[in-house]
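Trainee: Below is the sequence, then the predicted model.
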Amino acid sequence: MAKLYFRYGTMNSGKSIEVLRTVHNYEEQGKKVLLFTPSVDDRSGVGLVASRIGMQKAAIVIEDGVNMVELAAKERPNCILIDEAQFLSAEQVQQLTQIADDLGIPVIAYGLRADFLGNLFEGSSSLFAIADKIEEIKTVCWFCDRKATMNMRCKDSVPIFHGEQIQIGGNESYIPVCRKCYTEKKRQAEQK
């Protein structure tokens, strides 16, 4: 039975590297993979999955109206991989369940758990609710040696705690932090 997997982590935890490694492993064995990424993630260009260490691969862009179930039924890949799955809608996550359940194709979605304020994204919330298997990809806090569990948004290296939920960015905009350091930095910002 095919499953829907959700592999989540903070910024800088290596999610995109894992996506690209998994694609490589399937393709090296002569197997077909469909790689998807939401259109909102344009850091390296729309339709491109890229890691901070320089690896990248073209991907199918998920936009409103894209039917991943029809595409999977037509292409019949061995696996479906999604990068930046937090940006999916609940309806798009339902399509992933159809691919796993009705077509028997495993789906592995990678993404953030929560935004810079600690709130779940729609895609992450849906994946936590219905994924068959949930796995954490871990990294270390920017400020201490604890496990990072939160994403801290920064502007000019200063933590900020206001703004829109979605702001596309990399190391210039986000750092991974533990809850304790996040709380301390938030208290400091509120006192100013």
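Mentor: Happy to help now that I have it.
Trainee: Every contact and neighbour count from this point should use C-alpha atoms.
Mentor: Noted.
Trainee: Surely residue 125 is in a strand?
Mentor: No. According to DSSP: H, G, I helix; E, B strand; the rest coil, residue 125 belongs to no strand; its state is helix.
Trainee: residues contacting it?
Mentor: By Cα atoms under 8 Å, 6 or more residues apart in numbering, the contact set of residue 125 is residue 113.
Trainee: how close does it get to residue 190?
Mentor: 28 Å (Cα to Cα, to the nearest Å).
Trainee: hold the first one in mind and look at this next one:
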Amino acid sequence: MAKLYFYYSSMNAGKSSSLLQADFNYRERGMNTMLWTAALDTRSEGMIRSRIGLEAEAHRFGPATDLHDAVAVAHENEGENAFGERGIDCVLVDEAQFLTPAQVWQLARLCDEAGIPVLCYGLRTDFRGELFPGSAILLGIADALVELKAVCHCGRKATMNLRVDAAGEPIREGEQTAIGGNESYVALCRRHFSQALAR
């Protein structure tokens, strides 16, 4: 039975590189994959890029994208894999926190009805420690939850994402979504996250 996976972590835990490694493993075995990333992240320009230099082209999803239908069409039209079978063997989704709840259910249908495994990679919480809507549904319905580990400056596991301004000072309020990398976010353990916000 195909499964819906959610690989989650704070920033800088290697989510994109893990996704790209999984994609490589499928393709090395002659299987067909379909990669997706959030259109909201304009830095990617239709690519999934890891901080260690790996990258691959990906389809882009926005709030109105019907992932079930898009993958189903590709599944019907994709050429034969190494086993003489047609279709998509695996769907991999980067920036899964930006999925809408409806899109998470669409991906679950791909697993349940089309038998296609779906691997989602994303943040669990935002800069306030609150769940992203897509992550909340994934945590609720995914068949497998896998935490990827990031490290706080103290050496403990980083579970929180501190948003910072250009001077490195904590930002306590604002929109849930603000695209950025190391210049905008710091992965911290809960203790140091709380201390930073209390300053």
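Mentor: That came in fine, so what should we check first? Here the structure is a predicted model, which is why all the values come from computation and not from measurement.
Trainee: Mind jotting down where the strands sit in structure 2?
Mentor: 4-9, 33-38, 47-49, 55-57, 59-61, 90-93, 118-123, 144-147, 150-151, 157-158, 160-163, 185-188 (DSSP state E).
Trainee: From the structure, what's the count of residues near residue 182 of structure 1?
Mentor: As a burial measure, residue 182 of structure 1 scores 24 neighbours (other Cα atoms under 10 Å).
Trainee: What residue in structure 2 is paired with it?
Mentor: Aligned counterpart of residue 182 of structure 1 in structure 2: residue 193 (TM-score structural alignment).
Trainee: I'd like to know which elements the longest helix along structure 2 is packed against.
Mentor: In structure 2, assigned by DSSP state H, the helix with the most residues is helix 15-28. Counting contacts by 3 or more Cα pairs under 8 Å, 6 or more residues apart in numbering; DSSP states H and E, helix 15-28 of structure 2 packs against strand 4-9, strand 33-38, strand 47-49, strand 90-93, strand 118-123.
Trainee: Export the ones you listed to CSV and append columns for distance to residue 21 of structure 2 and mean neighbour count.
Mentor: Shown next, in CSV, are the helices and strands packed on helix 15-28 of structure 2 (distance: least, Cα to Cα, whole Å; neighbours: other Cα atoms under 10 Å):
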stretch, distance to residue 21 of structure 2, mean neighbour count
strand 4-9, 13, 24
strand 33-38, 12, 22
strand 47-49, 12, 22
strand 90-93, 11, 23
strand 118-123, 12, 25
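Trainee: Do I have it right that residue 27 of structure 1 meets residue 35?
Mentor: No. Using Cα atoms under 8 Å, residue 27 of structure 1 is not in contact with residue 35, being 11.5 Å away.
Trainee: Turn the helices and strands packed on helix 15-28 of structure 2 into JSON lines, including distance to residue 110 of structure 2.
Mentor: As requested, these are exported to JSON lines (distance: least, Cα to Cα, whole Å):
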{"stretch": "strand 4-9", "distance to residue 110 of structure 2": "9"}
{"stretch": "strand 33-38", "distance to residue 110 of structure 2": "12"}
{"stretch": "strand 47-49", "distance to residue 110 of structure 2": "22"}
{"stretch": "strand 90-93", "distance to residue 110 of structure 2": "9"}
{"stretch": "strand 118-123", "distance to residue 110 of structure 2": "8"}
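Trainee: Give me the residue at the spatial middle of structure 1.
Mentor: residue 111 (1.7 Å; Cα atoms, centre = their mean).
Trainee: Could you find the counterpart of that residue in structure 2?
Mentor: Per TM-score structural alignment, residue 111 of structure 1 is aligned with residue 122.
Trainee: how close does that match sit to residue 174 of structure 2?
Mentor: For residue 122 of structure 2, the distance to residue 174 of structure 2 - Cα to Cα - is 20 Å.
Trainee: Which position in structure 2 pairs with residue 135 of structure 1?
Mentor: In structure 2, residue 135 of structure 1 lands on residue 146 (TM-score structural alignment).
Trainee: Measure how buried the closest residue to residue 3 of structure 2 other than its chain neighbours is and give me the count.
Mentor: Nearest residue to residue 3 of structure 2, sequence neighbours excluded (Cα to Cα, 6 or more residues apart in numbering): residue 117, at 5.0 Å. Residues near residue 117 of structure 2, counting by other Cα under 10 Å, number 21.
Trainee: for residue 117 of structure 2, what are its contacts?
Mentor: 2, 3, 4, 5, 89, 90, 91, 110, 111.
Trainee: In those residues, find the pair that's most separated.
Mentor: 5 and 89 (14.5 Å; Cα to Cα).
Trainee: on that earlier part again, with structure 1 overlaid, how far apart is the longest helix of structure 2 on average?
Mentor: Superposing on structure 1 and averaging over aligned pairs (mean Cα distance after the TM-score superposition for structure 1), helix 15-28 of structure 2 comes out at 0.7 Å.
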